[in-house]
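Enquirer: attaching a predicted model along with its sequence, questions to come.
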Amino acid sequence: MSERTAAPTETDAPTRADDEPTQTEVTSGSTAVVRALENAGVETAFGVQGGAIMPIYDALYHSDIRHVTMAHEQGASHAADAYGVVKGEPGVCLATSGPGATNLVTGIADANMDSDAMLALTGQVPSDMVGSDAFQETDTTGVTAPITKHNYFASSSDTVGDVVGEAFALAGEGRPGPTLVDLPKDISLGETDREPGAARAPATCIPKTEPDTHEVEAAARAIERAEKPLLLFGGGVVKGNAAEEARAFATEHQIPVVTTMPGIGTMPEDHELCLSWAGMHGTGYANMAITHTDCLIAIGTRFDDRLTGGIDTFAPEAEVVHIDIDPAEISKNIHADYPVIGDAGRAIEAIDTEMDNSPDAREWCEQCLTWKDEYPMDYAAPDDEPLKPQFVVEALDEATPDETIVTTGVGQHQMWAAQYWTFREPRRWVSSHGLGTMGYGVPAAIGARFAADDDETVVCVDGDASFLMTIQELSVAVRENLDITIVVLNNEYIGMVRQWQDAFFEGRHMAAGYDWCPQFDKLAEAFGARGWAVDSYEEVPDAIEEALAYDGPSVIDFHVDPAENVYPMVSSGGANGKFALSEDQL
């Protein structure tokens, strides 16, 4: 990975030893902002320059914080989001006022839906011009209030550093989420020598982490008496760094595990207790287990509709133990018979300590294994039909190390990647879940690459429609010489739209397909990356091997079967146990 390309020259940079970290001298609001980021340990930020944010960038010039200039502000927000997912700390993005700030909105909303920690810093017109419809003015705090954990309008050069530090800390506190600080240009330029303190979240926002003793006791008794217990690991297990505790609980008590899509990797998918992920396109055996469990132990999930299908038919036979750090999620969608509010890891350990006996679930475990045999994740790949996308995903998984980081866009390719890649660790699966943002994959791969260790592999599995939405970020990957491999499952459709049109709109393909599609391998070469186009099974291994071996950004354009669909599938609002394995079952 290359270092920052816009470093100060020897004549104007401060003199220091290479390994000596520097702290920005506070002389203005903008330098206080940068000092606050340094105090918080920020190493990398993603953004796009502009007039109102320019003072902050000027202060970054002499900082050790590496800035990655993205091609579009949306790309900056997705890169910061993914950086935070992989790194386990808030990612940082910057944009100027007006269109710069509004271009961040999709990424902020995405992070909000997925509870991803992120700090956005936006420029704003001078304070005395706010409300005058000045050039590139937008009510950024008003626009982003519904999609941030909290946002701030900076009002003083003396306090802006502490505000930024607080916003950073709040983003990662408790249930993570995005925060934003709007920075009027006069506040950034204003003089101050007040140094910001350490990044701290407000005392009023510190969550309850220790579970209530009575809640723990009640949950433990419910689990002990269960005959068909089932663990459901959600994204909160990842955010709470509780995968180790969750796995230990499952294996100690021999309880089968399903995950949500954001929870993929919390339990190794090749473990005998793991039934993979549940929901609309989850495995048949995971959905059968949810349908027939008598005690669902859900950890860190908001029970969204893509998981539950119809609320009335979700886990209909189960008592529900729901562990979550956010009390607002308890009984919001699915009634919790045994709520446990607190940190995921601490709650799991407390329940484990309280339990005297494991539930007798031997017959239940056998039943879950039987469902695995009855509803395998397989697909047909006749030689006389076009290349199957599932085959490509499996070939890529086999060719890469176990702990490869996989980012995706949104659509059919996302589902195939989740279904046919075997994940064994958390923070290896980086995707857009709640908002379902097409175009997330490429900028997310850039953010993940900067967060990952140098010896870790980063792969983006994208679709042709998603790739076209943020393809300009390929220029960033080339400029920064980032070792990422982008695999495009190209069916010349917005594939999931086409699948739904076939299933529910009598095959009327309105605005779902392309009469013409770019040659992505050639386009990659034009950007300065390496490109391959693959049409047959025989070409797949060599193309993957060459792309992974290339030390830089590469793109493989796999021309896959345009008629292939994603199954299993639970129809929207349907019952999880009535999943379809083909279109005629919908």
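Expert: Thanks, I have the structure now.
Enquirer: CA only for contacts and neighbour counts going forward, please
Expert: Noted.
Enquirer: nearest residue to residue 409 in space, please, no chain neighbours.
Expert: residue 441 (4.2 Å; Cα to Cα, 6 or more residues apart in numbering).
Enquirer: counting neighbours, what do you get for the one you found?
Expert: 34 (other Cα atoms under 10 Å).
Enquirer: that one reaches residue 413, doesn't it?
Expert: No. Residue 441 is beyond contact range of residue 413, at 10.7 Å (criterion: Cα atoms under 8 Å).
Enquirer: what's the overlap in contacts for those two?
Expert: 461-462 (Cα atoms under 8 Å, 6 or more residues apart in numbering).
Enquirer: before we move on, back to that, which residues are in contact with the residue nearest to residue 409?
Expert: 407-410, 431, 460-462, 466-467.
Enquirer: now the two most distant members of these.
Expert: For the contacts of residue 441, the farthest-apart pair by Cα to Cα is 431 and 467; their separation is 13.8 Å.
Enquirer: what is in contact with those two at once?
Expert: 409, 441.
Enquirer: helices or strands next to the helix or strand hosting residue 288 in the packing?
Expert: Assigned by DSSP states H and E, residue 288 belongs to helix 284-292. If you count contacts as 3 or more Cα pairs under 8 Å, 6 or more residues apart in numbering; DSSP states H and E, helix 284-292 packs onto strand 274-277, helix 362-374.
Enquirer: next SSE downstream of it?
Expert: strand 295-299.
Enquirer: report the angle between that next one and helix 284-292.
Expert: Relative orientation of strand 295-299 versus helix 284-292 (axes from the mean of the first three to the mean of the last three Cα atoms, to 10 degrees): 120 degrees.
Enquirer: show me what strand 295-299 is packed against.
Expert: Against strand 295-299 (3+ Cα pairs under 8 Å, 6+ apart) you get helix 213-224, strand 229-233, strand 319-324.
Enquirer: compute the inter-axis angle for the last one and helix 213-224.
Expert: Put plainly, it is strand 319-324. Using the same axes, to 10 degrees: strand 319-324 against helix 213-224 is 130 degrees.
Enquirer: quick one: strand 319-324 to chain centroid distance?
Expert: 24 Å (Cα atoms, centre = their mean, to the nearest Å).
Enquirer: so which elements touch it?
Expert: Packed next to strand 319-324, using 3+ Cα pairs under 8 Å, 6+ apart, are strand 295-299, strand 338-341, helix 344-354.
Enquirer: go through those and name the closest to residue 502.
Expert: Among these, the nearest to residue 502 by Cα to Cα is strand 295-299 (34.5 Å).
Enquirer: now render the helices and strands packed on strand 295-299 as JSON lines, adding mean neighbour count and distance to residue 540.
Expert: Converted to JSON lines, those look like this (neighbours: other Cα atoms under 10 Å; distance: least, Cα to Cα, whole Å):
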{"stretch": "helix 213-224", "mean neighbour count": "19", "distance to residue 540": "47"}
{"stretch": "strand 229-233", "mean neighbour count": "28", "distance to residue 540": "34"}
{"stretch": "strand 319-324", "mean neighbour count": "26", "distance to residue 540": "43"}
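Enquirer: may I see the ones you listed organised as TSV, with distance to residue 121 added?
Expert: As requested, the helices and strands packed on strand 295-299 are exported to TSV (distance: least, Cα to Cα, whole Å):
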stretch	distance to residue 121
helix 213-224	40
strand 229-233	33
strand 319-324	29
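Enquirer: presented hereafter is structure B, for comparison with structure A:
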Amino acid sequence: MVSKIEILDVGGKGVIIGAEVVVKSLKSQGVDLMFGVVGIPITPIAIACRRNGVKYIGMRNEQAASYAAGAAGYMLGKPAACLVVSGPGLIHGLAGIGNAWVNNWPMILISGCEEFNQDQMGAFQAGPQEKTVNPFVKFSGRPASVERIPYFIEKACRVSVYGRPGPTFVSIAANLISGQIQESKLVYPPQYAPPPRSLADPVFVEKAVSAILSAKRPLIIVGKGAAYARAEHESLQIVEETQIPFLPTPMGKGVIPDDHPLSIAPARSLALKADVILLLGARLNWQMHYGSGVRFDPHVKFIQIDICPEELGNNVQPYVALFGDLSSVISQLLTSLRREKYRLNQPQWTDSLKARVQVNVIKQNAKLAVDKNPMSYERVFKDVRDVLPRDCILVSEGANTMDIGRTILPNFEARSRLDAGTWGTMGVGMGFAIAAAIVHPNKKIVAVEGDSAFGFSSAELEAACRHNLNICVIIINNNGVYRGETNVPPDIYDAPPTSLTANAHYELIADAFGGKGFFVNTYQELLPTLKEAMSLTVPTVVNVMILPNSEGREADHSKL
């Protein structure tokens, strides 16, 4: 049945309205996925998606929609779109724009705005939209006519992926969305060319190779940038051909499989004492302890590869700065290293790392093996690890849940881990999970959530159920933020500010929307329940109660 609003937005013969131009412009640039929340005046854009082969995913909050668009852009390597109304819709969507900005993910935010002749008149949901988003976007614009919409969309898409990726913004006036034009008058720019790939200066490449050749304790750190750059093949090559041990950052996990014999993640504290560190798409920010301090050898030589020249030298002056496309620069290094027939032969370094890995794995396994109720984080993650498909997409958020979970839950493929990222953003989980399920419809999506983190966007379960997405949400429920209470005091104002409702039945939300919920209180129930939930293809929620004061590592939740 055609809705009344759908009839209203159809132009006459040979005539097209602005909403249709927006969608056709996106489609011509290869953008075929949009998340959003409809409202005045943008609803016709969402309707036009259906008629033009752009998949529109209606979310429950613009915040989750914008998180989803950013994550989809990261996984796809091209921008996904997020559609919001002006004013409050834009403000909600700003969360995902900021998250995409700090993580360097391509996306395009499209909002409506007041008609041009209503500017400064107090129009409905009017506000300083471009001023609001400008600190977080690579490009923002507002076309002055329907004819100019294709140009702005092309530029927004192109800029989002050229150089360092990031979000862009286009604001479209209400009178342009509904405005009509003869389609024959429109010119759609050709789809933007793939981003240019640049090589590093050969002189600096040779300097980097010399540092590697002379290193006694070399290390490779694989970052999220390697995942976005599709550099998994080259990253694996340089590790295997040189036999240099590697350490992944949280979202660098999976670029090289976690079970690779040269992964020394369990020995990270010792590994950071390397004398030469090759950074593959990793930044020396807070997650890397700013490249200094007691974590690193005071005389360490960093070899830093980055697509953004402004990033080179942040916090620490690298021994060698290699500006260029990551895959291309790794290939340059490999060419020179092959010429030198280099293969690491520093048994004192590699043997010490292997020994530390073995010691730490034994310690961790002891924690995993504690069969006790209420359960610990580690006991829950033991069974979660055992039911994860090797090719699943793992979403993780929550302070202790994410921090402890990343040391136990493995990743084997690039871009298979989505977590709170560079900002440590809580509330991204459901948006990320929905994006992952749309991008990878044939894979199981597993979202491991702290109870507090889940609460940010739990209503998005309705969107997941409406689209029948293959998502299993596992809630690690300790009744609070960091730690909770077994019983909330009679006077709620006497409760610690970190406490939430005790023993909340979050799984019932899944039942309410047509999914399937499970409540787990003991380790005896856990594994069979997880197996059942993972076997279903409808959205499921497994609400797992753990010891409220189970020990975690507060405030360390995304550091290397």
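Expert: Structure received. What you see is a predicted model, and the numbers here were worked out from it, not measured in a lab.
Enquirer: what's the TM-score for these two chains?
Expert: TM-score of the superposed chains, computed with TM-score structural alignment, normalised by the length of structure 2, equals 0.90; 537 aligned residues with a Cα RMSD of 2.7 Å.
Enquirer: returning to that earlier point: the helices and strands packed on strand 319-324 of structure 1: which one's closest to residue 97 of structure 1?
Expert: It is, among those and with distance given as Cα to Cα, helix 344-354, at 38.2 Å.
Enquirer: pull the residues that contact that closest one.
Expert: Taking Cα under 8 Å, 6+ apart as the rule, helix 344-354 of structure 1 contacts 209-211, 216-217, 219-220, 236-237, 240-243, 245-246, 249, 299-300, 323-325, 340-341.
Enquirer: mean deviation, it versus structure 2?
Expert: Overlaying structure 2 shows helix 344-354 of structure 1 at a mean distance of 0.7 Å from the equivalent residues (mean Cα distance after the TM-score superposition for structure 1).
Enquirer: what range does that helix cover in structure 2?
Expert: Aligned using TM-score structural alignment, helix 344-354 of structure 1 spans residues 326-336 in structure 2.
Enquirer: next, the buried residues of that stretch.
Expert: Buried residues in stretch 326-336 of structure 2, defined by neighbour count with 16 or more other Cα atoms under 10 Å: 326-334, 336.
Enquirer: check stretch 81-88 of structure 2 too.
Expert: Buried residues in stretch 81-88 of structure 2 (16+ other Cα under 10 Å): 81-87.
Enquirer: reformat those as a markdown table; add secondary structure and distance to residue 462 of structure 2.
Expert: Formatted as a markdown table, these follow (DSSP: H, G, I helix; E, B strand; the rest coil; distance: Cα to Cα, whole Å):
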| residue | secondary structure | distance to residue 462 of structure 2 |
| --- | --- | --- |
| 81 | strand | 20 |
| 82 | strand | 18 |
| 83 | strand | 18 |
| 84 | strand | 19 |
| 85 | coil | 21 |
| 86 | coil | 24 |
| 87 | coil | 24 |
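Enquirer: any chance of these in CSV, plus distance to residue 352 of structure 2?
Expert: Formatted as CSV, the buried residues of stretch 81-88 of structure 2 follow (distance: Cα to Cα, whole Å):
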residue, distance to residue 352 of structure 2
81, 48
82, 49
83, 52
84, 54
85, 57
86, 57
87, 57
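Enquirer: now do the strands in the stretch 151-300 of structure 2.
Expert: For the stretch 151-300 of structure 2, the strands defined by DSSP state E, counting those that start in this stretch cover 167-173, 180-182, 218-222, 246-248, 276-280.
Enquirer: reformat these as TSV; add distance to residue 548 of structure 2.
Expert: TSV is the format used below for the strands of the stretch 151-300 of structure 2 (distance: least, Cα to Cα, whole Å):
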stretch	distance to residue 548 of structure 2
strand 167-173	39
strand 180-182	59
strand 218-222	34
strand 246-248	30
strand 276-280	38
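Enquirer: could you say which of those strands is packed most deeply?
Expert: Among those, strand 167-173 has the highest mean neighbour count (mean count of other Cα atoms under 10 Å), at a mean of 28.
Enquirer: leaving out sequence neighbours, find the closest residue to the aligned partner of residue 309 of structure 2 in structure 1.
Expert: Residue pairing (TM-score structural alignment): residue 309 of structure 2 is matched to residue 327 of structure 1. The shortest distance from residue 327 of structure 1 to any non-neighbouring residue, by Cα to Cα, 6+ apart, is to residue 341 (6.2 Å).
Enquirer: ditto for residue 243 of structure 1
Expert: residue 266 (5.2 Å).
Enquirer: ok, that neighbour to residue 475 of structure 1 distance?
Expert: 33 Å (Cα to Cα, to the nearest Å).
Enquirer: between the two, tell me which one has more neighbours.
Expert: Taking other Cα under 10 Å, residue 266 of structure 1 and residue 475 do not tie; residue 266 has more neighbours (31 against 18).
Enquirer: that one touches residue 237, doesn't it?
Expert: Yes. Checked against Cα under 8 Å, the pair residue 266 of structure 1 and residue 237 is within contact range at 7.0 Å.
Enquirer: which residues touch the equivalent of residue 521 of structure 2 over in structure 1?
Expert: Matched by TM-score structural alignment, residue 521 of structure 2 corresponds to residue 535 in structure 1. By Cα under 8 Å, 6+ apart, the contact set of residue 535 of structure 1 is 386-387, 558-560.
Enquirer: again, only using 10 Å
Expert: 386-387, 557-561 (Cα atoms under 10 Å, 6 or more residues apart in numbering).
Enquirer: and the equivalent of residue 532 of structure 2 over in structure 1, which helix or strand is it part of?
Expert: Mapped onto structure 1 by TM-score structural alignment, residue 532 of structure 2 lines up with residue 546. In this structure, residue 546 of structure 1 sits in helix 540-549 according to DSSP H and E.
Enquirer: what residues sit buried inside that helix?
Expert: 540, 543-544, 547-548.
Enquirer: ok, now stretch 430-444 of structure 2?
Expert: Buried residues in stretch 430-444 of structure 2, counting neighbours by 16+ other Cα under 10 Å, are found at 430-440, 443-444.
Enquirer: for the residues you listed, which one is nearest residue 114 of structure 2?
Expert: Using Cα to Cα, these come closest to residue 114 of structure 2 at residue 431, 28.1 Å.
Enquirer: structure 1: which residue goes with the closest one?
Expert: Match for residue 431 of structure 2 (TM-score structural alignment): residue 443.
Enquirer: roughly how far does that match sit from residue 476 of structure 1?
Expert: 9 Å.
Enquirer: what's the answer for residue 197 of structure 1, then?
Expert: 34 Å.
Enquirer: which one of these two has more residues nearby?
Expert: residue 476 (20 against 15).
Enquirer: nearest residue to that one other than its sequence neighbours?
Expert: Closest to residue 476 of structure 1 by Cα to Cα, 6+ apart is residue 70, at 6.0 Å.
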